[in-house]
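S.K.: here's my sequence, what's the structure:
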Amino acid sequence: MTGRLQGKTALVTGATSNIGQAIAEMFAAEGAHVVVSGRNKERGTAVVGGIRASGGRADFVAADLDGSTEAARELAQDATAALGGRIDVLVNNAGVYPPTTTTDTDEETFDHVYAVNVKAPYFLTAAIAPAMAAAGGGTIINLGSWIARLGVPGSALYSSTKGAMETLTRAWSAEFGPHGIRVNAVSPGVIQPPAPEGSAPTPAQVMMHGTPAGTVGAPAAIAHAALWLASDEASFVHGTVVDVDGGRTGVAVIAA
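M.R.: Presented below is the predicted three-dimensional model:
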């Protein structure tokens, strides 16, 4: 690694598995002191242990981001303390995806998904951005989704929350950009950990047939994009949603 985040601090929500874990690990490998945040202490501690074993700096801060301002403020305070007094990079990654159709969704499920996927990052950003601005600037990276722009059956609830996050990315860029805070988003495509060699294609893999990539992406693909957005290489990138989806949304799909 090249130390592209050397001396930086970062908070990654939902970092105890999958995409969030990959981002936390890559940020730490590039020199950042990372707070790994999530609900599961055992998994979070394991992620931190792996980062430290590789020579990186990381701490686990437990958080149940239920959408309340209290939970957001508590995480902001605890993460800031763990990182020595400042947060340079915030990655709003935590989210939930219940497979449900519109007609099968009850109000409790609707409220829960919006609380975790929209309210929590909204109020966490509100809690962290003022200190970022006071310190001279920072970077916020949101996680969108390819199904925010390409409809998929059974995804109305989740995709609408990710559409909200992509809209907030542009709005926050306008709001916080003049204060030195860059706000961008990564829109992942179909992402899965590498499957064992010789295993049967999953429905997700089949969904990617006919795309330029031809298969699903790995969490590291999203981590590389987040790293670029967090680094000085993206210093002129504001309010942008970076599609990392194997061409699924932007390129005509050939039936195969």
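S.K.: going forward, measure contacts and count neighbours with C-alpha atoms only.
M.R.: Fine.
S.K.: which strand is the longest one in the protein?
M.R.: The longest strand of the chain (DSSP state E) is strand 181-188.
S.K.: check the offset of it from the chain's centre.
M.R.: Mean-position distance between strand 181-188 and its chain equals 9 Å (Cα atoms, centre = their mean, to the nearest Å).
S.K.: again with stretch 102-120
M.R.: Using Cα atoms, centre = their mean, the mean C-alpha position of stretch 102-120 is found 19 Å from that of the whole chain.
S.K.: how far does that stretch stretch from start to finish?
M.R.: 22 Å (Cα to Cα, to the nearest Å).
S.K.: show me where the protein has helices.
M.R.: With helices called from DSSP state H, the chain shows them at 18-29, 41-53, 69-82, 107-114, 120-134, 156-176, 203-207, 219-230.
S.K.: can you lay out these as a markdown table showing distance to residue 192 and mean neighbour count?
M.R.: Listed next are the helices of the chain as a markdown table, based on distance: least, Cα to Cα, whole Å; neighbours: other Cα atoms under 10 Å:
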| stretch | distance to residue 192 | mean neighbour count |
| --- | --- | --- |
| helix 18-29 | 8 | 25 |
| helix 41-53 | 18 | 17 |
| helix 69-82 | 28 | 19 |
| helix 107-114 | 21 | 14 |
| helix 120-134 | 23 | 20 |
| helix 156-176 | 18 | 20 |
| helix 203-207 | 8 | 13 |
| helix 219-230 | 7 | 21 |
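S.K.: same for the longest strand of the chain, what does it pack against?
M.R.: On a contact count with 3 or more Cα pairs under 8 Å, 6 or more residues apart in numbering; DSSP states H and E, strand 181-188 meets helix 120-134, strand 138-143, helix 156-176, helix 219-230, strand 241-244.
S.K.: packing partners for the last one?
M.R.: I take that to be strand 241-244. Checking 3+ Cα pairs under 8 Å, 6+ apart, strand 241-244 ends up next to strand 181-188, helix 219-230.
S.K.: the first one too?
M.R.: Contacting helix 120-134 under the criterion 3+ Cα pairs under 8 Å, 6+ apart are the following elements: helix 69-82, strand 181-188.
S.K.: repeat that with 6 Å
M.R.: helix 69-82 (3 or more Cα pairs under 6 Å, 6 or more residues apart in numbering; DSSP states H and E).
S.K.: chain center to the helix it packs on: distance?
M.R.: 18 Å.
S.K.: likewise for stretch 158-166?
M.R.: For stretch 158-166 - counting by Cα atoms, centre = their mean - the centre lies 13 Å from the chain centre.
S.K.: then stretch 73-93?
M.R.: 15 Å.
S.K.: residues making contact with that stretch?
M.R.: The contact list for stretch 73-93, computed with Cα atoms under 6 Å, 6 or more residues apart in numbering, reads 9-14, 121, 127, 138-143.
S.K.: that one spans what distance, first to last residue?
M.R.: 17 Å.
S.K.: one more to line up against the first:
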Amino acid sequence: MHGTILKRPEGGVSMRLEGKVCMITGAASGIGKAASLLFVQEGAIVAACDVSETSLNTLVEEAKDLPGKVEPYVLDVTNREQVKEVVESIVQKYGRIDVLVNNAGITRDALLVRMKEEDWDAVINVNLKGVFNVTQAVVPHMIKQRSGSIINVSSVVGVYGNPGQTNYAASKAGVIGMTKTWAKELAGRNIRVNAVAPGFIETPMTEKLPDKAREAALSRIPLGRFGKPEEVAQVYLFLASDESSYITGQVIGVDGGLVI
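M.R.: Here you go, the predicted structure:
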């Protein structure tokens, strides 16, 4: 039996998220920016949340001629009061939040014996508690509307570990644990929760890698290159759209075969 081929409407614009209100954290750089622009291209209203107002302004400018719309919000995901205010503001303006992409993340790398407590705390607060903070504020609205898609951004490091990244690996493994738990808790309300686990992607975060580390990473990737932010954003788009309506509780690797 052949699957249905989804045809693009006339004019070549697919508009897979037309009219959907999508909240994206870490929306103004790297993978988050690629996702924001792709979602807007697909007709979404993107509530773009980021700590950098300057980067948000650049994003708004770049998205201005696309079919959807970017609504910028300066947001620190570690600040629970600010998170509540931003979520309430989005719901007040648009009446709903259809998609949440928990994309904000930081690194503070060091070997275990050298890792400072403040670097452990900073990464856990943004990458793990930040995901908890934002999701806890958004979910009551999704429960009320009896629909939603939550996309949590983990990492291959959260599945397989990586020397020098105790804090990052712990935070990203925790995100997977929360994803599977929430998928079970929320399925009865028609809310899907999935995680995406990128490998090495060309972003400001990986640009800091020393040449030796970059070469070592490339040697382990069967596809022989780092990924592009847009390639991860396409997976976010699939999980945000109705095309993934029977997928929940999954961890989808986007890593060029790194883990095989």
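S.K.: list the TM-score for the superposed pair.
M.R.: Put the two chains on top of each other and the TM-score (TM-score structural alignment, normalised by the length of the first structure) is 0.90; 243 aligned residues with a Cα RMSD of 1.8 Å.
S.K.: tell me the counterpart of residue 47 of the second structure in the first structure.
M.R.: Taking TM-score structural alignment, residue 47 of the second structure has residue 35 as its aligned residue in the first structure.
S.K.: run a quick neighbour tally on residue 205 of the second structure.
M.R.: Taking other Cα atoms under 10 Å as the criterion, the count of residues near residue 205 of the second structure is 14.
S.K.: ugh, wrong one, residue 93 of the first structure
M.R.: Look at residue 93 of the first structure: counted by other Cα under 10 Å, it has 23 neighbours.
S.K.: cool, residue 190 of the first structure as well?
M.R.: Applying other Cα under 10 Å, we find 20 residues neighbouring residue 190 of the first structure.
S.K.: next one: residue 72 of the second structure
M.R.: 20.
S.K.: that one against residue 50, yeah?
M.R.: No. Contact criterion Cα atoms under 6 Å: residue 72 of the second structure and residue 50 do not qualify, at 8.1 Å.
S.K.: contacts for stretch 119-139 of the second structure, please.
M.R.: Looking at what lies outside stretch 119-139 of the second structure - Cα under 6 Å, 6+ apart - the contacts are 77-78, 84, 102, 105, 108, 167, 171.
S.K.: how far away from the center of its chain is that stretch?
M.R.: With Cα atoms, centre = their mean, you get 13 Å for stretch 119-139 of the second structure.
S.K.: redo the contacts of stretch 73-93 of the first structure as CSV? Include distance to residue 182 of the first structure.
M.R.: Shown next, in CSV, are the contacts of stretch 73-93 of the first structure (distance: Cα to Cα, whole Å):
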residue, distance to residue 182 of the first structure
9, 15
10, 14
11, 15
12, 16
13, 18
14, 21
121, 16
127, 16
138, 6
139, 5
140, 6
141, 8
142, 11
143, 15
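S.K.: between these, which sits nearest residue 46 of the first structure?
M.R.: Residue 46 of the first structure lies nearest to residue 14 out of the contacts of stretch 73-93 of the first structure, by Cα to Cα, at 13.7 Å.
S.K.: need the counterpart of the closest one in the second structure.
M.R.: Counting by TM-score structural alignment, residue 14 of the first structure corresponds to residue 26 in the second structure.
S.K.: now do residue 89 of the first structure
M.R.: In the second structure, residue 89 of the first structure lands on residue 99 (TM-score structural alignment).
S.K.: relative to residue 173 of the second structure, how far out is that match?
M.R.: Here residue 99 of the second structure is placed at a distance of 22 Å from residue 173 of the second structure (Cα to Cα).
S.K.: can you check residue 126 of the second structure too?
M.R.: Relative to residue 173 of the second structure, and taking Cα to Cα, residue 126 of the second structure is found at 14 Å.
S.K.: redo the contacts of stretch 119-139 of the second structure as JSON lines? Include distance to residue 59 of the second structure.
M.R.: Listed next are these as JSON lines, based on distance: Cα to Cα, whole Å:
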{"residue": "77", "distance to residue 59 of the second structure": "19"}
{"residue": "78", "distance to residue 59 of the second structure": "22"}
{"residue": "84", "distance to residue 59 of the second structure": "23"}
{"residue": "102", "distance to residue 59 of the second structure": "18"}
{"residue": "105", "distance to residue 59 of the second structure": "18"}
{"residue": "108", "distance to residue 59 of the second structure": "26"}
{"residue": "167", "distance to residue 59 of the second structure": "30"}
{"residue": "171", "distance to residue 59 of the second structure": "27"}
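S.K.: rewinding a little: quick one: the closest residue to the match of residue 14 of the first structure other than its chain neighbours from residue 258 of the second structure, how far?
M.R.: Of all residues not flanking residue 26 of the second structure in the chain, residue 104 sits nearest, at 3.9 Å (Cα to Cα, 6 or more residues apart in numbering). Applying Cα to Cα, the value for residue 104 of the second structure to residue 258 of the second structure is 23 Å.
S.K.: for the two, indicate the residue with more neighbours.
M.R.: The neighbour count for residue 104 of the second structure versus residue 258, taken as other Cα under 10 Å, is higher for residue 104 (25 against 19).
S.K.: ok, the more buried one touching residue 27?
M.R.: No. Counting by Cα under 6 Å, residue 27 is not a contact partner of residue 104 of the second structure; they are 7.4 Å apart.
S.K.: tell me the spacing between the nearest residue to residue 34 of the second structure once chain neighbours are set aside and residue 257 of the second structure.
M.R.: Leaving aside its sequence neighbours, residue 34 of the second structure sits nearest to residue 230 (Cα to Cα, 6+ apart; 5.4 Å). Taking Cα to Cα as the measure, residue 230 of the second structure and residue 257 of the second structure are separated by 17 Å.
S.K.: same deal with residue 81 of the second structure?
M.R.: From residue 81 of the second structure over to residue 257 of the second structure the distance is 40 Å, taken as Cα to Cα.
S.K.: tell me the counterpart of residue 166 of the second structure in the first structure.
M.R.: Aligned by TM-score structural alignment, residue 166 of the second structure pairs with residue 156 of the first structure.
S.K.: which position in the first structure aligns with residue 232 of the second structure?
M.R.: Using TM-score structural alignment as the criterion, residue 232 of the second structure maps onto residue 222 of the first structure.
S.K.: brain fart, residue 108 of the second structure
M.R.: Aligned counterpart of residue 108 of the second structure in the first structure: residue 98 (TM-score structural alignment).
S.K.: what's the local residue count around its match?
M.R.: Counted with other Cα under 10 Å, residue 98 of the first structure comes out at 13.
S.K.: any idea how far the closest residue to it other than its chain neighbours is from residue 2 of the first structure?
M.R.: Distances taken as Cα to Cα, 6+ apart put residue 158 closest to residue 98 of the first structure, at 7.5 Å, once the chain neighbours are dropped. Residue 158 of the first structure sits 36 Å away from residue 2 of the first structure, going by Cα to Cα.
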